[in-house]
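Return atomic coordinates for the entry below.
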Amino acid sequence: MDTSESSTSDSATTGDSAPGQSVAPGPAGPAPRRGWRRWAMDTRPLRRPAYRRLWSSTIVTAVGSQLTAVAVPKQIYDITGSSAWVGYASLAGLVPMVVFALWGGAIADVVDRRKLLLVTNSGIAVTSVLFWLQAAGGVDSVAVLMVLLALQQAFFGLNSPARNASIARLVPAEELAAANALGSTVMQTGLVAGPLLAGALIPVVGLPELYLIDALALCVTVWAVLRLPALPPPAGAAARRAGVRQIAEGFRYISGHKVLLLSFLADIVAMVLGMPRALFPQLAAETYAPWGEGLALGLLFAAIPIGAVLGGLFSGTFSRARRHGLMVIGAVVAWGAAVTGFGLSGNLWLAVVFLAAAGVADMVSMVFRGAILLSAATDEMRGRMQGVFTVVVAGGPRLADVLHGTAGSAFGPRAAVAGGGLLVVTVMLALAAAVPALRRYRI
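Now for the predicted structure:
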């Protein structure tokens, strides 16, 4: 372990404030929770007004953003009648999101993060208004939709690193895991409720109104950010420019800190090797056809986020753990084991149980990987760490779609899923054994 990593890990291990932590001391810690309350979600971060405002805005936008996420591909398919164009649109949104997430991370380290959030949230809201105008005006242009989608994802890429990096300035280090659990639970709930609400509203109000609802929800986010305290960069950081050199510095920082590097690799291993969603349609049509293809497909896609929501609701069982590195390792291994069980399941309901268990493991992994990124990095690097995190989270499942789709065609879907899950377990345990920094990390 090199010197820079040792200093970071030592600070975390002793329980001192994380590097760059500047949040004011909060209320005295609550008495130990008794009975069922010790299992329920840890809500300590919500007692801090600034974090509560940021989190409350997420409740609205988590659902609203999914309305647009459903409306865009639906409108493109209505115009073209082609699923290929829906796929091209996804790529049109991915590229600018990746580019601007990396750049946005560098920007977030040299400007007031509150101001950056105001600009980018306003940009996302304006884009949603433009989506509404083109749909209400009957433009019916795929090119316009793809340009607007690229613009929206560029703003999202700029916004996400600043938003995530700001959490460490709003809550103390010992509450980072709980804050991540609160935020992740809301986002996963949006992944379940948003599409269901969109499906119910489209026949009633139509596509234009879905865009408008999202735009109005984003106004709540802008209002919440307006009420945040100033989040200026560390002394001296404002004099730097956010360019390619600063982005490269972020990657060098990751490579020099084994805990951070392993936290990214853990997510890549879990998502690339073990995310089987590309095989859900084939499994629904072949393996689970006796239960009804439509029912099976819906359950397969819903099971993981439902499991994640349940994990968040009962996050009091794990969010106070201090061995963050071991929690990540255990969660990734549990994800791989659950995916393996899903691949071996010929019964739909058993398959759903395994996928829901994988969702719980994914929530645990998200909570502690997020906490590590905020506690093990200095404040002047947090934006860039969150930029890379955004790229990994968005890109991993898309690489998994390619890998699992190819493996499913070659070996059959169930073998591909089970094999991927076993690879996750094997590779994660090998990494943990080879590089002890992650399993030793604690706050």
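
CA atoms for contacts and neighbours, from now on please.
OK.

Quick check: buried residues in whichever strand or helix holds Ser57?
Using DSSP states H and E, Ser57 maps to helix 49-80. Residues 50-77 are the ones in helix 49-80 that count as buried (16 or more other Cα atoms under 10 Å).

Off-centre distance for whatever helix or strand comes next after it?
Note on helix 49-80: by DSSP H and E, the next helix or strand toward the C-terminus is helix 83-108. Offset of helix 83-108 from its chain centre (Cα atoms, centre = their mean, to the nearest Å): 15 Å.

I'd like the structure of this one too, to check against the first:
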Amino acid sequence: MMRAFIDLRPLRVSPAFRRLWTGQMLSTFGGQLAFVAVMFQVWDETSSAAWTGAVGLSKALPMILLGLFAGAAVDRFERRRFYLITTTGQLVTAGLMASQLIIGSVPVGVLLGLVAAQASFGAASGPVARTVLPQLLPRDLLASGIALNRIAFQGPMLVGPAVGGLVVSAWGTGVCYLIDCLSFVAALYGVLGLPRLRVEAVARAGLREVRDGLAFLVATPVIRGALITDLAATVLAMPVSLFPVINAEKFGNDPRTLGLFLTAIAVGGVAASVLSGAFTRLPRHRVVMLTGSAAWGVALVLFAFAPTPWLALVFLALAGAADTVSVVSRSTIIQLHTPNELLGRVTAAEQIVGQAGPDLGNLRGGVVSQLTSPVASLASGAILCLVAVAAVAASTPGLRQPAPEEQLVD
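All right, here's what the predicted structure looks like:
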């Protein structure tokens, strides 16, 4: 039974990883508080859903426009120094947002500009954060390290928004921004504990290097299949945009139920992370990823037809758990099969897929719901997800077999 719990050995064997992991968890928590504060401030000043939607756009555009170039830069420069620069940039922008405690609220356009600036530094820090793991941990602990990173992300996601709402209510948005700024001090402390992380540098971080990274991705069936599987799960079967209308049509439009829908996915994800030893120790990361993606689709089909709110919450929790299994396994596959000199560019592509896919999936769900019905939109997307996962598995034999390095961990 103990083997089912999350493997904590990476925290014991690598002080640098432990320090970095702690800083990342604290900065993620601060980021959740800041997001709640931004949304509240924008709505309070504009009373416009279009402006609150612009918050997501200001975060997504830098990721899409700069992500691949940032990945090439990660493969070009010494990674510890690059990580320090990007984390310091996030700290500075968080400090500028916190300065509203002194100068008062800034115009919405300025606030969104700061959000976009911080997201630009985040577009660069995301790939470099992924590349350091193989240099801090032995290969047999990579999956466990990725699972620990996952729980460092999901834990703050579970409690951060609620805490952010309480802080805004009690002390205002400026205190949330201040906490976010302080959390980046913790992140910077974690990065300072890293050793020098040298790479075989590419000539320059330009279009040619981006093209080389994409060419490797396309030419490597296992990595290509892993990313396509993630796109299938998120673009075809992302349910979040349908939560309000499903709650209204099936469950009486109770706002408490709507909030629990979002929480249920996070609860399932955290539970899967806590019990991640059950799958990170398995020898077949590829098969585990396919199984997790298929289970996501099945759980969402069941959610679409759930007759009661509590049963719907159970299926959403199962979906959240399946998502974590898939994400951890996919990241492990990419880390194990990408040469160090290409890791920045490939993980940048993974980051774009992981963040843009859900946005596109929510858009697809809303459009199809308008043309059909919410249940039809969700159920059809989940079924298409299952078909796509089966097609990827059938067309990529390497995903159905363990690689030589995917050995069972004692």
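
which bit of the second structure covers the helix holding Ser57 of the first structure?
The alignment of helix 49-80 of the first structure onto the second structure (TM-score structural alignment) spans residues 15-46.

Mean per-residue distance, that stretch versus the first structure.
Taking mean Cα distance after the TM-score superposition for the first structure, the mean distance separating stretch 15-46 of the second structure from the aligned residues in the first structure is 1.1 Å.

Find the nearest non-adjacent residue to Ala272 of the second structure, please.
Of all residues not flanking Ala272 of the second structure in the chain, Ala321 sits nearest, at 4.9 Å (Cα to Cα, 6 or more residues apart in numbering).

Correction: the previous question concerned Ala201 of the second structure.
Per Cα to Cα, 6+ apart, closest to Ala201 of the second structure is Arg76, 4.6 Å.

sorry, back to before: helices and strands around the helix holding Ser57 of the first structure, which ones?
Counting contacts by 3 or more Cα pairs under 8 Å, 6 or more residues apart in numbering; DSSP states H and E, helix 49-80 of the first structure packs against helix 83-108, helix 142-170, helix 176-205, helix 207-226.

Only the buried residues of the third one, if you could.
Taking 16+ other Cα under 10 Å as the basis for neighbour counts, the residues of helix 176-205 of the first structure that come out buried are 176-195, 197-198, 202.

mind checking what Cys328 of the first structure lines up with in the second structure?
Heads up, residue 328 of the first structure is Val, not Cys. Under TM-score structural alignment, Val328 of the first structure pairs with Met289 in the second structure.

tell me the contacts of that match?
Met289 of the second structure makes contacts with 226, 325-330, as judged by Cα atoms under 8 Å, 6 or more residues apart in numbering.

rerun at 10 Å
226, 229-230, 279, 295, 322-333, 389, 399-400 (Cα atoms under 10 Å, 6 or more residues apart in numbering).

Pull up the gap between Arg414 of the first structure and Gly87 of the first structure, please.
24 Å (Cα to Cα, to the nearest Å).

Comparing the two, which residue is more hemmed in?
Arg414 (23 against 12; other Cα atoms under 10 Å).

What's the match for the more buried one in the second structure?
Aligned by TM-score structural alignment, Arg414 of the first structure pairs with Val375 of the second structure.

And for Gly311 of the first structure?
Using TM-score structural alignment, Gly311 of the first structure sits opposite Ala272 in the second structure.

Next up, identify which helix or strand its match is on.
helix 255-274.

Buried by neighbour count: which residues of that helix qualify?
Residues of helix 255-274 of the second structure classed as buried by neighbour count (16+ other Cα under 10 Å): 257-258, 260-274.

Then stretch 339-349 of the first structure?
339-345, 348.

what do you get for stretch 427-435 of the first structure?
Here stretch 427-435 of the first structure shows 427-428, 431-432 as buried, counting by 16+ other Cα under 10 Å.

corresponding residues in the second structure for that stretch?
Stretch 427-435 of the first structure maps onto residues 388-396 of the second structure, going by TM-score structural alignment.

Same check on stretch 118-133 of the first structure?
Using TM-score structural alignment, stretch 118-133 of the first structure pairs with 84-99 in the second structure.

What is the distance between that stretch and the centre of its chain?
With Cα atoms, centre = their mean, you get 21 Å for stretch 84-99 of the second structure.

contacting residues for Gly405 of the first structure?
Gly405 of the first structure touches 276-280, 282, 399, 412-413, 416, counting by Cα under 10 Å, 6+ apart.

And Asp112 of the first structure, by the same measure?
Contacts for Asp112 of the first structure (Cα under 10 Å, 6+ apart) come out as 162, 166, 230-234, 238.

excluding its backbone neighbours, what's nearest Val353 of the first structure?
Closest to Val353 of the first structure by Cα to Cα, 6+ apart is Ala303, at 7.6 Å.

The one you found contacts Gln188, doesn't it?
No: at 11.1 Å, Ala303 of the first structure and Gln188 do not qualify as touching, with contact defined as Cα atoms under 10 Å.
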